[in-house]
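Asks: This is the structure alone, sequence omitted:
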């Protein structure tokens, strides 16, 4: 196993993690920002007001993009298992 192959495996793994996390974190960030602006303008300081919309948004994003995420992870896993033969040579 060469250093280049190891770097490629690590790079692909980090990219896959970012690809899976970005839609969920991005949507939670946008909803959190909207709720924060709403709280600042209305002076409502309720703790559950920030938690519940983010939770609902994350669940919706996972429901909408779950199939794509599963397909992407499956393809990445298949690529990793097919690379095992090349790595051990």
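Replies: Great, that's in hand. Keep in mind that this is a model prediction, so the values were computed, not measured.
Asks: make it CA atoms for all contacts and neighbour counts henceforth
Replies: Noted.
Asks: distance of the residue positioned nearest the centre of the chain from residue 15?
Replies: Geometric centre of the chain, nearest residue: residue 21, 0.9 Å, by C-alpha atoms, centre = their mean. Shown here: residue 21 relative to residue 15, a distance of 10 Å by C-alpha to C-alpha, to the nearest Å.
Asks: How about residue 8?
Replies: Distance of residue 8 to residue 15, computed by C-alpha to C-alpha: 10 Å.
Asks: next, the one to line up against it:
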């Protein structure tokens, strides 16, 4: 196992983690921004008003993209175990 293989493995793992977290984080960011604008316009300063819509949006995003996320993780895990079996030594 050389350094190139390790670097490639960690690069792929970090890219997969970023790709899987992006839908939930982006939707949470958009919903948070919309709630903040709504609070600024209406001058409502309720702390729980920001959390509940974000939680609902993130749960919805995970429900919608969960199947795709699981497929991506299974593909990556299968590829890693296949490559581990072919390593010398």
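Replies: Looks like it arrived, so ask away. Being a predicted model, the structure only gives us computed values, none of them experimental.
Asks: hmm, back to that, which strand or helix spans the residue nearest to the centre of the first structure?
Replies: helix 3-42 (DSSP states H and E).
Asks: That helix: what's the following helix or strand?
Replies: Next along the chain after helix 3-42 of the first structure, taking DSSP H and E as the criterion, comes helix 48-87.
Asks: What is the burial count for residue 86 of the first structure?
Replies: Here the number of neighbours of residue 86 of the first structure (other C-alpha atoms under 10 Å) works out to 10.
Asks: Looking at the second structure, name the residue matched to it.
Replies: Aligning on TM-score structural alignment places residue 86 of the first structure opposite residue 86 in the second structure.
Asks: show me what contacts its match?
Replies: With contacts defined as C-alpha atoms under 8 Å, 6 or more residues apart in numbering, residue 86 of the second structure has no neighbours.
Asks: and the gap between it and residue 26 of the second structure?
Replies: For residue 86 of the second structure, the distance to residue 26 of the second structure - C-alpha to C-alpha - is 38 Å.
Asks: now residue 42 of the second structure: how far from residue 57 of the second structure?
Replies: Residue 42 of the second structure is 22 Å from residue 57 of the second structure, where distance means C-alpha to C-alpha.
Asks: I meant to write residue 28 of the second structure there.
Replies: Residue 28 of the second structure is 6 Å from residue 57 of the second structure, where distance means C-alpha to C-alpha.
Asks: now swap in residue 16 of the second structure and tell me
Replies: Here the criterion is C-alpha to C-alpha. By it, residue 16 of the second structure lies 22 Å from residue 57 of the second structure.
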